[in-house]
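> A predicted structure for the sequence below; I have some questions about it.
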Amino acid sequence: MVSFYFSDHFPAVSWLDKVSGLLGRLRKNCRELDVFYEQLIDEHLDPARQKSAGRQDIIDLMIQLKDQNASSLDLSWDHIKALRMNLFVAGTDTVAAAVVWAMTGLMLNPAVMKKAQTEIRQFIGEKGQVDEDDIRNLPYLKAVVLETLRLYPPAPLLFRTQILDEDCILDG
């Protein structure tokens, strides 16, 4: 929730956050997220849950660390929920940054924007909406996204990779 909190800038008038209802809404959102992550953990703990053979997600791994006490940290359920929240926030921040850079690049290159719009509009005319699986049917849009990520990587310390001409043997 993005809002102006008086207490962030003027601690002496922090009571205004309470009067305006911002603190109440923030607490409500935090409770809802806590319940959501609690349900996510409960789903992973359910013995009847369908699991893909040999595949674990991050929550499975955190639960395993907690159960085995394999970490020097004494992981609690609140720690697992907080770590999951950090991953969620980190993911939304980088996606938002990538979208901003893509839109900026398109505005600076009207011909590219027009071509991408045309491709999307032609596709939407057939289907009515675009979802993640449709990216393979939108090669120009995919190229725009990949070029944006190449020029403006959301994680600035990612190193560029180089494709080698010769075979590479892993673990060998």
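Great, that's in hand. Keep in mind it's a predicted model, so treat the numbers as computed, not measured.

> rest of the way, CA atoms for contacts and neighbours
OK.

> What's the first helix or strand after the lengthiest helix in the chain?
Longest helix of the chain, by residue count under DSSP state H: helix 77-108. The C-terminal neighbour of helix 77-108 among helices and strands, as given by DSSP states H and E, is helix 110-127.

> Quick one: list the elements packing against that next one.
helix 77-108, helix 139-151 (3 or more CA pairs under 8 Å, 6 or more residues apart in numbering; DSSP states H and E).

> Is it correct that residue 24 is in contact with residue 16?
No: with contacts counted by CA atoms under 8 Å, residue 24 stays clear of residue 16, the gap being 11.8 Å.

> who's more crowded, these two?
The neighbour comparison of residue 24 against residue 16 (other CA atoms under 10 Å) goes to residue 16, with 16 against 13.

> what helix or strand is that one on?
helix 15-19.

> C-terminal to that helix, what's the next element?
Following helix 15-19 in sequence, per DSSP H and E, is helix 22-45.

> That following helix vs helix 77-108, what angle?
Angle, helix 22-45 to helix 77-108, by axes from the mean of the first three to the mean of the last three CA atoms, to 10 degrees: 110 degrees.

> Identify each buried residue in the next helix or strand after helix 22-45, please.
Under the assignment DSSP H and E, the closest C-terminal helix or strand after helix 22-45 is helix 58-68. Residues of helix 58-68 classed as buried: 59, 62, 63, 65, 66 (neighbour count, 16 or more other CA atoms under 10 Å).

> Relative to residue 151, which of these is nearest.
Distance to residue 151 across these (CA to CA) is lowest for residue 59, with 32.3 Å.

> Pasting the second one now:
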Amino acid sequence: MQHTRYEGRKFEETTIEFKPIFQGKIISLQVDTVRLPNGGTSTREIVKHPGAVAVLALTEDGRMLVVEQYRKALEKSQVEIPAGKLDSGEDPMDAARRELEEETGYQCGSIRLLHSFYTSPGFADEIVHLYLAENLTKGEVNPDEDEFLEIEAITLEEAQRYMAEWRISDAKTITAVYAWQVYQLTGRI
């Protein structure tokens, strides 16, 4: 089935002024003054992000690979599926393969896009491309120098328990768990 992206322009806001506030290593922040559909004006604080990938990696014995790491913004450790930001000009599928191998040491024999979604469209343009990776082969873990991870292969029941305990509480991993559940029930995603 061929999908086309909806380019909705209903209620479009026109940028009158753009004011850069911050340019970081990963994100930038800007404040736009916009003309509203009714002719009025307002301001929008916008976080710009290069996009990211996330990988639902399933082992031959029916487990999902996850990594636990500390998330400073939340001031706690999180259990998440392997994920990371896109490098400039990088193909998302190549990035998904790279992140899977860097964070877990696994390579995949097959990989396919499940869906792409915006994380917080009210203030950010970050898009996450969620992939399903199967036919995994164990290799060497090679995390970024500032990444400290613990890898685990969990069952669907363990994933659901982690969600109930808030060990898994991010949108990409919760989405992956629900996709995995559908996959187990129907054989399709």
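Good, I have the coordinates. If you're wondering where the values come from, they're calculated on a predicted model, not measured in any experiment.

> care to give me the TM-score?
Once superposed, the chains reach a TM-score of 0.23 (TM-score structural alignment, normalised by the length of structure 1), with 69 aligned residues with a CA RMSD of 5.2 Å.

> Can you give me the end-to-end span of stretch 23-32 of structure 2?
With CA to CA, to the nearest Å as the measure, the ends of stretch 23-32 of structure 2 fall 15 Å from one another.

> Strands of structure 2, residue ranges please.
Under the criterion DSSP state E, structure 2 contains strands at 14-23, 28-35, 41-48, 52-57, 64-71, 76-80, 83-85, 106-118, 127-138, 150-154.

> so which of those is the most packed in?
strand 52-57 (a mean of 27; mean count of other CA atoms under 10 Å).

> now the angle from that strand to strand 127-138?
Using the same axes, to 10 degrees: strand 52-57 of structure 2 against strand 127-138 is 40 degrees.

> for strand 52-57 of structure 2, packing partners?
Counting contacts by 3+ CA pairs under 8 Å, 6+ apart, strand 52-57 of structure 2 packs against strand 64-71, strand 83-85, helix 92-104, strand 127-138, helix 171-186.

> ok, back up a step: buried set for the longest helix of structure 1?
80, 81, 84, 98, 99, 101, 102, 105, 106.

> Could you name the helices and strands sitting against it?
So helix 77-108 of structure 1, by 3+ CA pairs under 8 Å, 6+ apart, packs with helix 22-45, helix 58-68, helix 110-127, helix 139-151.

> Identify the residues contacting the nearest residue to residue 57 of structure 2 once chain neighbours are set aside.
Counting by CA to CA, 6 or more residues apart in numbering, residue 57 of structure 2 lies nearest to residue 133, which is 4.6 Å off, once chain neighbours are set aside. If you count contacts by CA atoms under 8 Å, 6 or more residues apart in numbering, residue 133 of structure 2 has them with 55, 56, 57, 58, 108, 109, 110, 111, 112.

> Settle this for me: the first one is touching residue 131, isn't it.
Yes: counting by CA under 8 Å, residue 55 of structure 2 sits close enough to residue 131 to count as a contact (4.8 Å).

> shared neighbours, those two?
residue 96.

> any idea how far residue 134 of structure 2 is from residue 94 of structure 2?
Distance from residue 94 of structure 2 to residue 134 of structure 2, by CA to CA: 15 Å.

> okay, now residue 127 of structure 1: neighbour count?
10.

> make that residue 43 of structure 1, sorry
Residue 43 of structure 1: 13 surrounding residues under other CA under 10 Å.

> how near is it to residue 104 of structure 1?
On the measure of CA to CA, residue 43 of structure 1 and residue 104 of structure 1 end up 40 Å apart.

> Looking at the buried residues of helix 58-68 of structure 1, spot the one nearest residue 143 of structure 1.
When the buried residues of helix 58-68 of structure 1 are compared against residue 143 of structure 1 (criterion: CA to CA), the nearest one is residue 59, at 32.6 Å.

> how about that closest one, what does it touch?
Shown in contact with residue 59 of structure 1 (CA under 8 Å, 6+ apart): 41, 44, 80, 84.

> Just to check, residue 30 of structure 2 is in contact with residue 43?
No: Residue 30 of structure 2 is beyond contact range of residue 43, at 10.2 Å (criterion: CA under 8 Å).

> Quick check: neighbours shared by those two?
Overlap of the contact sets of residue 30 of structure 2 and residue 43 (by CA under 8 Å, 6+ apart) is empty.

> quick one: contacts for the nearest residue to residue 23 of structure 2 once chain neighbours are set aside?
In this structure, residue 23 of structure 2 finds its nearest non-sequential neighbour in residue 29, 6.6 Å apart by CA to CA, 6+ apart. Listed by CA under 8 Å, 6+ apart, the contact partners of residue 29 of structure 2 are 20, 21, 22, 23, 45, 46, 47, 48.

> Name the nearest residue to residue 149 of structure 1, ignoring sequence neighbours.
The shortest distance from residue 149 of structure 1 to any non-neighbouring residue, by CA to CA, 6+ apart, is to residue 98 (6.8 Å).

> Roughly how far does that neighbour sit from residue 25 of structure 1?
In terms of CA to CA, residue 98 of structure 1 sits 29 Å off from residue 25 of structure 1.

> If anything else comes up later, I'll come back, but that's it for now.
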